[in-house]
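In: Fold the following, please.
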Amino acid sequence: MSKLVENLRNIFKIEELRDRILFTIALLAVVRVGAHITLPGVDASLLAEVIRSQSQNSLFALYDLFAGGAFQNAAVFALGIMPYISAAIILQLLGAVVPYFRKLQQEGEEGRRKLEQYARQGTVLVAALQAWGVSIRLMNMTTPGGLPIVPEAVKGIGFIISTVFILTAGTIFIMWLGEQITERGIGNGISLIIFVGIIARFPNALLEEFQMIKTGSRSIIEELLIITGMVLVVALVILVTTGTRRIPVQYAKRVVGRRVYGGVTQYIPIRVNAAGVMPIIFAQSVMFLPSTIITFFPQSESLQEFAANFNYTSFWYSFIYALLVIFFTYLYTAIVFNPQDIADTMRKQGGFIPGIRPGKNTADFIDNILTKITLPGAIFLAVIAILPGFMIRLGVSPTMASFFGGTSLLIVVGVALDTLQQIETYLLMRHYDGFMKTGRIKSRVGY
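Out: So this is what the prediction gives:
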């Protein structure tokens, strides 16, 4: 504990780092405030009543996860940063199939700037379309007693236009805040905005667990076992997230003038979980589609019966969900990691893998390792994805169970590690010990 306190003191001794952290906290506070300001024309009390009666097993719940609770509050930041993420993912996928975007991805800094500009423009379009859908949904929402959350006098084209304008402007403002955090703060701004939105749910999760102890439905020993299990799961996620397979690459010596280049051995780090959190997001989107569609047909008894039997705590839901996660892990890894490009780059730079011929043989060798190392990563992601549903069946509250795995845990761990690494870099640059004096965050410091 004394070491941690000393590191925290060291952080605030460095003026630049202190200013960056305080700037980041201030902007994240603005994001959280905007997540609780309800849109004009929406009755907040009736909206809360509707939220309590709705199922969390829908695409709206997944969207609300990234919006940090702003979506279910019908806040001015209801769309959160998701339109920007959607636009960025679309551009990334286009880079795999459209030569123009693929060329931009390979043009370095200039290509990155153009892609960022396209992402911003796409964000406006995606946000406007989603805001239009949100406005229609809000006008059609009623409480279990039949009261509309948007009064009849407010409904109409005026409400739609104002909602589209406010929500789109809110998304653009959040995108700008994220860019400011990245440039003038600490960590990746977009990721931190999502991170804070998820962490904001944790106090409510603890409160629900405390209420269960207070009412006698769970003992203190059982609660301690649950917390211990959560710590172990987080430790495993950190282990897999930072786990890599290093492929040695030898560079031949070259003499240019009086200088000698090359002649050293470097490594290509292939992550066990190269796809990150994206396979779970894609799989969740597919699995939530049926329940989302069913919410639009509340009068259909057969559909409601199907929804009751095919919920996220059932065996078949977990089985299909796990298979989808494994499938999307391989698919997304194949999109973001191209062994042929790596082999071509190595050959141009005079590098080679010892014992492997350059060119196609090198690409096949890397692809073989990638295929083998992706399998345990995919299985681990599948287990993490279905773990929250398993914990709910054991009696853990749904809010607390979400921190046992799934999208929430992977995002929290990934963002925390990246931010911690940036802070440690500042400390080491000023000759202070980092948070991990004897073992830094491997595979993130570099090789």
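In: CA atoms for contacts and neighbours, from now on please.
Out: OK.
In: Which residues are in contact with residue 126?
Out: Residues near residue 126 by Cα atoms under 8 Å, 6 or more residues apart in numbering: 83, 84, 86, 87.
In: how near is the third one to residue 169?
Out: Computed as Cα to Cα, to the nearest Å, the residue 86 to residue 169 distance reads 17 Å.
In: cool, the first one as well?
Out: Taking Cα to Cα as the measure, residue 83 falls 12 Å from residue 169.
In: overlap in contacts of those two?
Out: Common neighbours of residue 83 and residue 169 (Cα under 8 Å, 6+ apart) do not exist.
In: before we move on, which element is the residue nearest to residue 398 when sequence neighbours are not counted in?
Out: Leaving aside its sequence neighbours, residue 398 sits nearest to residue 392 (Cα to Cα, 6 or more residues apart in numbering; 6.0 Å). Element membership of residue 392, judged by DSSP states H and E, is helix 360-393.
In: next helix or strand past that helix?
Out: helix 398-401.
In: what helices or strands is that next one leaning on?
Out: helix 202-214, helix 360-393 (3 or more Cα pairs under 8 Å, 6 or more residues apart in numbering; DSSP states H and E).
In: Same list (these) but as JSON lines, adding distance to residue 42.
Out: As requested, the helices and strands packed on helix 398-401 are arranged in JSON lines below (distance: least, Cα to Cα, whole Å):
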{"stretch": "helix 202-214", "distance to residue 42": "24"}
{"stretch": "helix 360-393", "distance to residue 42": "33"}
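In: Next, the structure of the following sequence, for comparison with the previous one:
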Amino acid sequence: MLNRLRNNDLFIRILFTMMMIALMELGRHIAIPFLDPQGMKDVLKENQLLQNLSTTTGGQVNYPSLFSIGLAPYMTGMIMFQAIKLLDIDSIKKMSEYQSGMTQRGITFVLACLQSFQLVYLVRQHITKSSYQIFGFDANAVSALVILVTGSMLVAWMADMTVDRGMGGAGILIFPGIFEAMPRSLINGQGLGTGFLELTPTILIVFAISVVVVLFSTLFLNKSELRIPLQRPMIENDFSESYVPIKVLAAGGMPFMFSSALFMIPGYIATLGTNQSYAEFVSNYLNFNNPIGIAIYCGIIVLLGYAFSLMNFRPEDTAKTLKESGDYFFGVVPGKQTQSYLTKRLMVLSTFANIFFVVVIGAPLVIGMYIDGIANFSFVFSNILILVTILDNILDQAKVLYLRTQYNLMEL
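Out: Predicted coordinates:
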């Protein structure tokens, strides 16, 4: 029995994933010395930008810990590198897998340094002063910065290991943080016009029904896909039709991991005191109880939906692979025309997905303009979308691995 489990790929991957999640939770609770936990908590409670980014990237900014930065630098670095790869640059396209990995790690390191510096700067008044200095800076502040950057790079390594040897990819590591934040988002909102929601019996019933509808709608759309018939002249197969699938929710839950953070960046800049008229505009319009603010927020989700759909499906790479293998779509010339054909189909499906996103996220915000607290539903729904898309992909991966364990070549 034990020997069979050792050779069971599904069991090993599940065990490895659970170990990574446990390490992630452990790191989120290893306190950084030299910092006053209560003072840091009071300061960061007012910074909704960091709070929201931390929630959707597995960080911990409620108190100073080794993994306070979370997956934000890793995920942002991955997105930036994928966006760079979409550009028609020969030197980027000719990179080996090792070079691509090192480049992405370099971007992650720079982002980790920047975000760690921001966090240390915000809580600088609550760092125990040292009698030593490093390059003119307080030694304890520098030590805290180094610890945060080290923790962030360790999380990036854990994410890569989970992708390679675990299940669910890097997204599985943010599960605990999202589950922990959902009750807080429902009751207290995320600032910028959202506030306390009193959980009356009526509100709880409406919320429960809404969650069920959003949950099943997301599951249905995440399973839905367009199957484009594929002509394969080099392969004859009478048993099934070959096709290229394009998922309706090709972007997954990625747009919601960054939409709130992007929406709050102008407000964060305004707090730096750059321009009074700019600060007034941000204060009056960029919030969740103003039609303009809601429209801008939904617009950010739509743009991210299209962007992540292109990054995840990659029409150019698919068209190139089809051309190299000799496969093609009926009536479509291989190469650039195939790429354009796939891109158009992807954009149509992404439009349907974005309409769904806007309805699910935008409707509670609009209703919240007239009924206090209902806007908080929007943030819970976005977390549900993230969790469902990641969990559904995990189940699909588990199914494939399970079927592989049932396949015995000697029985054929």
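In: quick one, which of residue 83 and residue 169 of the first structure is more surrounded?
Out: More crowded of residue 83 of the first structure and residue 169, by other Cα atoms under 10 Å: residue 83, with 25 against 17.
In: picking that back up, so which of the helices and strands packed on helix 398-401 of the first structure gets nearest residue 7 of the first structure?
Out: Among these, the nearest to residue 7 of the first structure by Cα to Cα is helix 202-214 (25.0 Å).
In: Relative to residue 330 of the first structure, which of the contacts of residue 126 of the first structure is nearest.
Out: Closest approach to residue 330 of the first structure among these (Cα to Cα): residue 86, at 20.0 Å.
In: in what helix or strand does the closest one lie?
Out: Here residue 86 of the first structure is assigned to helix 82-97, by DSSP H and E.
In: Then residue 249 of the first structure?
Out: Judged by DSSP H and E, residue 249 of the first structure forms part of strand 244-251.
In: Same check on residue 258 of the second structure?
Out: Using DSSP H and E, residue 258 of the second structure sits within helix 254-270.
In: Check the mean deviation of whatever helix or strand comes next after that helix from the first structure.
Out: Along the chain past helix 254-270 of the second structure, the next helix or strand (assigned with DSSP H and E) turns out to be helix 276-285. Superposing on the first structure and averaging over aligned pairs (mean Cα distance after the TM-score superposition for the first structure), helix 276-285 of the second structure comes out at 5.8 Å.
In: Which residues does helix 276-285 of the second structure contact?
Out: Contacts for helix 276-285 of the second structure (Cα under 8 Å, 6+ apart): 266, 267, 270, 271, 273, 290, 291, 292, 293.
In: what about the fourth one, distance to residue 145 of the second structure?
Out: In this case it means residue 271 of the second structure. 23 Å.
In: With residue 374 of the second structure instead?
Out: To residue 145 of the second structure, residue 374 of the second structure is 39 Å away according to Cα to Cα.
In: Residue 380 of the second structure now?
Out: Counting by Cα to Cα, the gap from residue 380 of the second structure to residue 145 of the second structure is 32 Å.
In: Same question for residue 36 of the second structure.
Out: The value you get for residue 36 of the second structure to residue 145 of the second structure, if Cα to Cα is used, is 15 Å.
In: Comparing these two, which residue is more hemmed in?
Out: residue 145 (23 against 17).
In: In which helix or strand does whatever residue of the first structure lines up with the more buried one reside?
Out: In the first structure, the residue matched to residue 145 of the second structure (TM-score structural alignment) is residue 164. Secondary structure from DSSP H and E places residue 164 of the first structure in helix 157-184.
In: Noted, bye for now.
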